[in-house]
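> Sequence plus the predicted model coming up.
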Amino acid sequence: MQRWDGLSDVGPGFGPSVVTIGNFDGVHRGHAAVLGEVVGLARGRGLRSVAVTFDPHPLQVLDPERAPGLLTGLDRRLDLVAATGLDAVLVLPFTRELAGWSPERFVEDVFVGALRAAVVVVGHDVRFGAGNSGDLTTMQGLGERFGFEVVVLEDLGDPGNRAGSPRWSSTAVRAALAEGDVARAAAVLGHPHRITSTVVHGDHRGRELGYPTANLDTDRADGLVPADGVYAGWLTRPSGQRLAAAVSIGTNPTFDGLHRQVEAYCLPQPGLEQRGLDLYGERVDLDLVARLRPTLRFDGVEALVEQMERDVAACRRILLGGDGS
């Protein structure tokens, strides 16, 4: 997939194309369906497929206090977008100047001038231009003016329409993560929720308890950190090595901790020597599969270690199968 980090990066002569626009945070199943529609239309008509997105998120510039926690960093977002088969993505640096563009200027400069759009794919609730003043009617009128077709997609959700099935949206994923329900989040995303960060030194208490953990730098993490609790997940190193892990998120209340931490204990596996496992300084991916329990305060170290043994056994059953021993 070709990537452009601004309008000036788009070379002359690109297109004609099928274009869509969005933040695509998390690249959930609804996003993937829209992007798949763009790819299918483009291939069927012999055109190029392209998505327009923004970095940073518009609300981080316009109203930081209302800006949502992001589900994915930009690199992860674009990797997921590329997996849909898209030909290109245009990442527009979002500034107050760009936010002030009229709907007409945005469409003329981006869709028509840079991307030579023959088809624009949007949802019923599309908003664009200064103050979100452009809507579907605006887009359709601009399509008639500039000679591109507007294809409108319905809201997307669970095709089985099961009772209680969440709508495919980034908001639904954030709500699930706020409750620690990473399984429900994955059902909307179509993939496990991921946190990416660098392993840093912690207080080394886990090593003293017999469970050495990789402590992630939460201040520089990509990916929304879910509710406090203990999770089963997979830790992937830069080398590609994938390790089953028991993950603790919280403040370690048994030890009166104050700083919220994300710690991953890599389960012993054949060929994995725990004492020689040095992850410090590595930027790792942590995919969360299931929540085992909320964070608890224990009366002492012995009770905590007993629970950790049960947590590790449960993670082993979930991730590796077997009886957990």
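Right, received. Where do you want to start?

> alpha carbons only for contacts and neighbour counts from here, please
Fine.

> Return the set of buried residues in the strand ranked longest in the chain.
Criterion DSSP state E: the longest strand present in the chain is strand 283-293. Neighbour-count burial for strand 283-293, counted by 16 or more other C-alpha atoms under 10 Å, picks out R283, V284, D285, L286, D287, L288, V289, A290, R291, L292.

> farthest-separated two in those residues?
Greatest spacing in the buried residues of strand 283-293, by C-alpha to C-alpha: R283 and L292 (25.0 Å).

> and the comparison structure, right after this:
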Amino acid sequence: MKTLYSLDEIQRPFPNAVVAIGNFDGVHLGHQAIFQRVRQKAREINGTSVAMTFDPHPVKVLGNNGSPPLITLLEQKIELIEALGVDVFLCVPFDQSFAAVSAHAFLKNILIDKIGMKALVIGKDYTFGKNRKGNVAFLRQHADEYGFEVIVPDWVPVSAGGHERVSSTRVRRIIEAGRVADAKALLGRYYQIRGQVVTGRNRGGPLLGIPTANIKLADELCPKTGVYAVMVQTPEGRFKGVANIGYSPTFDDHLFTVEVHLLDFNKDLYGTKIRVDFIQRIRGEKKFNNFDELKAQIRKDIEDAAQLLPDAA
């Protein structure tokens, strides 16, 4: 997949470009259906499949009341879209100046003249351009004039025959509620966080006899506090594990941490980057009366995770 980070990097229009525009946060099953249709149309017209997105997320630039945490940051988004077989990934820097571009200028100057668009695959509710004037009706109004096709796939339902659709908002709510097993059904994969292993409280190994990797998160969206069965990708390979997310109330130091204990692993991970797939939530966070109770519970969590993970790994 060719990856471009600016419109200026496009030297000439792509041959028969079939374009999907969106933020694609999560690259969930709904987004995957859009990319599948893009690739299908590109094959039909011997064209180029193009995914066009923005960074930072427009809501971070335009939102007045803050913005929700992102499900997938740019690095993972690129990996996921590349795995879907898209030819070109175009990430356009988004700022107030770009937000002021009219819908017509966006269509004519960027999509048609710059990218060479012959077909556009877009969600029913997606809008673009200043004051969000660009929508499906606007595009269809100008399709004959500029010689392109507008394709609007059906929404992907949450369940067969259901009326609720898969959306980034729904995925985010489910993850924030700790329902990581349910998130897999909407994402088509396990929810993953990634980050660098850093020095933590230095309590897991020395105090509890259970070493943990303390993660400095790169991601914005973190599942609900609690204990989870996880799979961990490290430079040494993929391992089963138990993740604890929260404030470790037994220690009463009010520090938020994400710590992972890897099963059957005894190497040093400090400074390395790891990826954690959340398989299932085991329990919520709890304050114990003493360290012996805590250690006993952690041992049980490890046993529970070991039983859960063989089929899920």
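Nice, I can see it. Quick caveat, the model's predicted, so the values are computed rather than measured.

> hmm, back to that, what range in structure 2 does the longest strand of structure 1 sit on?
Mapping strand 283-293 of structure 1 onto structure 2 (TM-score structural alignment) gives residues 273-283.

> Check the mean deviation of the matching stretch from structure 1.
Compared with structure 1 after fitting, stretch 273-283 of structure 2 has a mean deviation of 0.7 Å; criterion: mean C-alpha distance after the TM-score superposition for structure 1.

> Need the residues that contact that stretch.
178-181, 190-197, 226-235, 301, 304-305, 308-309, 312 (C-alpha atoms under 8 Å, 6 or more residues apart in numbering).

> Buried among the residues you listed? Need that as a selection in ChimeraX.
Those of the contacts of stretch 273-283 of structure 2 that count as buried under 16+ other C-alpha under 10 Å are selected in ChimeraX with:
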select :178,179,180,181,190,191,192,193,194,195,196,197,226,227,228,229,230,231,232,233,301,305,308,309
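
> Among the contacts of stretch 273-283 of structure 2, which ones are in helices?
Among the contacts of stretch 273-283 of structure 2, the ones falling in helices (DSSP state H) are V180, A181, D301, D304, A305, L308, L309, A312.

> from these, which is closest to L208 of structure 2?
Of all those, D301 has the smallest distance to L208 of structure 2: 13.8 Å, by C-alpha to C-alpha.

> Now do the contacts for the counterpart of that closest one in structure 1.
For D301 of structure 2, the aligned position in structure 1 is D311, judged by TM-score structural alignment. Residues in contact with D311 of structure 1 (C-alpha under 8 Å, 6+ apart) are V230, A246, L292.

> Once you drop chain neighbours, what's closest to whatever residue of structure 1 lines up with A243 of structure 2?
Here A243 of structure 2 is matched to V247 in structure 1, going by TM-score structural alignment. By the measure of C-alpha to C-alpha, 6 or more residues apart in numbering, the closest residue to V247 of structure 1 outside its immediate chain neighbours is A264, 4.4 Å from it.

> burial count for that neighbour?
By other C-alpha atoms under 10 Å, the residues close to A264 of structure 1 number 27.

> which SS state does it fall under?
Recorded secondary structure, A264 of structure 1: strand (DSSP: H, G, I helix; E, B strand; the rest coil).

> picking up where we left off before, quick one: distance of the match of strand 283-293 of structure 1 to the chain centre.
Relative to its chain's centre, stretch 273-283 of structure 2 lies at 15 Å (C-alpha atoms, centre = their mean, to the nearest Å).
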